[in-house]
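**Student:** following is a predicted model, sequence given first.
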Amino acid sequence: MAGSRQQTASARRDDDRRGGTRRANARAAASRRRKKRSRLRLTLAITVSLLVLAASGAGWVYFKLSGNIETFDADGLSDNRPESTAKGQNVLVIGSDARTSGNSALGGGSKDDVGRSDTAFLLHVYADGKHAVAVSVPRDTLLDIPPCKLPDGSWTEEQKNAMFNAAFSVGQTTKGNPACTQNTIEKLTGLRVDHTIVVDFKGFAKMTEVVGGVEVCLPNDLYQRDLNPNRATRGDLIFKQGIQKLSGAKALDYVRIRHGIGDGSDIGRIKRQQAFVGSLIKQVKSDGLTPTKLLPLATAATESMTVDAELGTADKLISFMMGLKSIDLHNTKFITIPWRYQGARVAIVEPDATQLWAALKADRTVDGTDASGKSKGKKSKETAEPSPSATTSEAVSGEGIAVAVYNGTTVNGLAARGGRVLMDHGFTLTGTATAATQDYGATVIEYGPGEDAKARTTARLFPGAKLQQATAPGINVILGTTFANDPTAGPVAASPDSSEEASVPSAVADDARSADDDPCSNLSYG
């Protein structure tokens, strides 16, 4: 019995020890779990804190950039705008000489002076995202400025044969009128401007500093009087002949200088400005088009930039800039609107200008490449479009198209005869009259911005007719001797897609500059 009790007591002690061990193990495991949860909570807390800090930092950058961006009132844009082609983008870039916000220290003059456009170009980014062309418009170009909104909310009358840079000064405000300049470009080109960007002296100078300077080439030495012709003496040497890097105020002086190089014209200055912008793009691309690299540039730009409302936030602006990264330097071209001197001013050369706008609308590059982004195979002889001069039984409908008819010959009653042809096909005849001159050989179809499709339909009733874009809205048919000799000719076949025919005029293409060109080449006119 005694032995049995001893065995039982020993078993209990073993059970107690095993129970104690289990409890100890359980407590240890619980402790480890608590420590693990604690470490996990700490890790999560640190991670969340870092994410919050990162988000706060990104938010700070976003709001800082967005806070820098100033927008102009979209209410100042015309109600009669060209339709969007839904292909490439058109961006109007204006260099403003406004003296506000510290710009007078760089550009001279009074801070209360009226803002003017010192330079301007229309940047067409092709639909394929791999090509771009900047078309410079000289500030002295004579054209029509459409009605524009004034600060008091009223609208001006159309200005005929005015200088292009006068559009930016409509309203006589210190900051200028970007909407009026955009209206003028849209009326001139028949192209819808998707975005407008205005950069002032200070923003331009700052951007050149951020990229570490821009490489330029001077064909000869330049002195203070070349920058300010009113000086009595030549002054100090400001630029030496040859290649050099410029930034800040010096870069601004370079792009503004006009005298002392070539013929001292604005056309020559435009060539140097095109070379400068090409070098600036080259410098930015060499630094790398990444958000990190673009952020300082965007910060500098937005501090002195005015844009349209649709481009007025940091994400949209940076997204737009990043969208240009696939365009290589050679495919970034610079050209000038077809021009000729008219006294001391610049006149637009037609039909070259109309041909240029048609090429941009069709996404045809300077060298004739189809950059619409669409894959198009060559047409076989069996499937080729019919000749535009061939007659066809296909019906022509003029529904919704209003036309005025003018007699451009000495044949009596020709305008009335042409009007009857149009009305027989459903066109609305707004009037008939005698043209300013009676020496027209071919019939001419004049059409306003955005009315090219209606003009092509109208032209089908007049074999051999030529299309010519005008600045005023509406469609005018000026009948020539081709119609007088054969007024009963049937309608011609529909024209092929304009993108198949459009091309940049050779005179413009031959004078084009690429962003990768030698900085010393083709710097001056005259």
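**Tutor:** Alright, I've got the coordinates.

**Student:** contacts and neighbour counts: CA atoms only from here.
**Tutor:** Fine.

**Student:** and Val61, that's in a helix?
**Tutor:** Yes: residue state for Val61 (DSSP: H, G, I helix; E, B strand; the rest coil) corresponds to a helix.

**Student:** the residue nearest to Ala502 when sequence neighbours are not counted: what secondary structure?
**Tutor:** For Ala502, the nearest residue in space outside its immediate sequence neighbours is Ala359; the separation is 4.7 Å by Cα to Cα, 6 or more residues apart in numbering. What three-state DSSP gives for Ala359 is helix.

**Student:** dump the residue contacts of Ala359.
**Tutor:** Residues counted as contacts of Ala359 (Cα atoms under 8 Å, 6 or more residues apart in numbering) are Thr365, Ser499, Ala502, Ser503, Val504.

**Student:** turn these into TSV, including neighbour count, distance to Glu303 and secondary structure.
**Tutor:** Listed next are the contacts of Ala359 as TSV, based on neighbours: other Cα atoms under 10 Å; distance: Cα to Cα, whole Å; DSSP: H, G, I helix; E, B strand; the rest coil:
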residue	neighbour count	distance to Glu303	secondary structure
Thr365	24	33	coil
Ser499	16	40	helix
Ala502	21	40	coil
Ser503	25	39	coil
Val504	22	36	coil
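
**Student:** put this next to the previous one:
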Amino acid sequence: MSASSRRRRVVRTVIGLAAVLVLTVAGAGAWFYHRLDTNITTFDAGGVATERPPAPVPVTPGASVPVNVLLLGSDTRNDGNADLGGGDEGVGHSDTAILLHIYADRKHAVGVSIPRDTLVTIPACRLPNGDWTKPKANQMFNEAFTIGASANGNPACTQNTVEALTGLRVDHTIVVDFKGVSAMTEAINGVDVCVPNDVNSHNIKLKKGPQKISGPPAVDYLRARYGFGDNSDIGRMKRQQAFLSSMIRKIQGQGFSLPTLLPLADAATKSLTVDEGLGTAMKLVDFAQSLQQIKLSDITFVTTPWRYAGDRVALVHPDVDTLWRLLREDRTLDGQSTGQVADGATATPSPSASAGAQTPAPTATPLSAEQLAAPVTVINGVGTDGLAGRGSAAIRAQGFQNVSLGQTTGGRLRTEIAYDPPFKAVADQLAALFPGARLTEEPGSEGVTVTLGRDYRPAAGAPTADATPGAPGTPAAAPTGPLPSAMPSGIAENSRTADTDPCANLTFG
């Protein structure tokens, strides 16, 4: 055999071996991704409300827009979680809830913690049998997750509640249980935390001081409430925020490469429940990699401005309204614009833009601040896309603060305003907004429900709460006036950046 023939044979052999190696690696990779995909549990999108806040509008076609991700920690003891959390199996609560707003510039992020005891209106939510509940006012926030008593909780109901509360469209929802926390912390070889004092309470033992934790101790650190400060959920949220900051720091330090992210995804997907938009391993990895340019100093955690209301928590207005508006307009907490989203594109509609053709200013006696905070639910009783959004915008334009959207029903000819007797004055005021509406007393309803009928005629071109601003014939909503010149104290006092000393400000009371 000639030298040239031998060289050709060697080349063919090398090429053949390379091809086999590529196919083997590709096959292993495909198998690995398939395994991750089969790990993931998704929740049914059919439970997401049909009336939703608008999607943001990019400055130019194809530009990035903000992304809102709802992170929920479930305390369920089902599926082996009792080994980590103790207690009996049963329906879990979302005792941890963080709404992560990722700015359109992909250089800033804000995580908003919502206290589990916050009193809110839980809007209409879908039950396992397909029926929808009626909205209920003055409910603890974490009760939304339990609607329907499903073993895996009701993430869609919590998402609906957050959207109704904030006016922000939630793009993705992720639920993680105790096993997920344990596995993910082990996958990144531990998280550096600081324990403010020795703890030996409710079967949780933690030693004071800086330390690295993973597995079950990480679960204990995140779920512990007693033994710190006043034993409140507020203090626990401070430690959860510090923990997430440290976890982000660890992942950034290791890099956002596939060798780092895939083991984390493997651990996470075994105990995650996500919306269908994040239902594959690659979608989760792509999402994580999209955050790699955000510096720790540009990640802020904030607890919603709050106060105690007996044993529960009430949101503080107008500070919390300013917080939601800043995020709807994609502004940082100090009011700066990132310049990536059309100014005011996702802000609450202005009175001039949202008042309907039939909605003159009310002539009834002016309401008190307490009455303007009454829970009002708006239901689309016709089925026309965006009708409830237009009606709710008109109501908000008159100063009502606690307006949520109910589930579309259809078939209603005449607008009806149903009210609990204590809210009679509120119903009378709303009747002036919807001439011809029928008033119906409904004891025990805990608020006012406006069901829009075919007699309601919103102004042509009025923005909706579920349409995409910027679409033909749908003008973007205008801002609702100047923002405060300084960050409201309710926001500033409840904030910490991800680069804050991990031992600082870890308890409350």
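**Tutor:** Perfect, I can see it now. What you see is a predicted model, and the numbers here were worked out from it, not measured in a lab.

**Student:** circling back to that earlier point, and the counterpart of the residue nearest to Ala502 of the first structure in the second structure, how far from Pro155 of the second structure?
**Tutor:** By TM-score structural alignment, Ala359 of the first structure lines up with Leu326 in the second structure. Here the distance between Leu326 of the second structure and Pro155 of the second structure works out to 25 Å (Cα to Cα, to the nearest Å).

**Student:** now Ala477 of the second structure
**Tutor:** In this structure, Ala477 of the second structure and Pro155 of the second structure are separated by 29 Å, where distance is defined by Cα to Cα.

**Student:** these two - which one has more neighbours?
**Tutor:** More neighbours sit around Pro155 than around the other of Ala477 of the second structure and Pro155, counting by other Cα atoms under 10 Å; the figures are 30 against 25.

**Student:** please name the nearest non-neighbouring residue to that one.
**Tutor:** Spatial nearest neighbour of Pro155 of the second structure, chain neighbours left out: Phe145 (5.9 Å); criterion: Cα to Cα, 6+ apart.

**Student:** now Asp298 of the second structure
**Tutor:** His108 (5.1 Å).

**Student:** three-state assignment of the spatially most central residue of the second structure?
**Tutor:** Computing the C-alpha centroid of the second structure and ranking residues by Cα atoms, centre = their mean puts Leu70 first, at 3.0 Å. Taking three-state DSSP as the rule, one finds Leu70 of the second structure in the strand state.

**Student:** that one matches what in the first structure?
**Tutor:** Matched by TM-score structural alignment, Leu70 of the second structure corresponds to Leu92 in the first structure.

**Student:** who are the contact partners of that match?
**Tutor:** With the criterion set at Cα under 8 Å, 6+ apart, Leu92 of the first structure makes contact with Ala120, Phe121, Leu122, Leu123, Gln182, Val193, His195, Thr196, Ile197.

**Student:** now for Val193 of the first structure: what does it line up with in the second structure?
**Tutor:** In the second structure, the residue paired with Val193 of the first structure is Val170, using TM-score structural alignment.

**Student:** now do Tyr525 of the first structure
**Tutor:** The equivalent of Tyr525 of the first structure in the second structure is Phe508 (alignment by TM-score structural alignment).

**Student:** Arg12 of the second structure belongs to a helix?
**Tutor:** Yes: counting by three-state DSSP, Arg12 of the second structure falls inside a helix.
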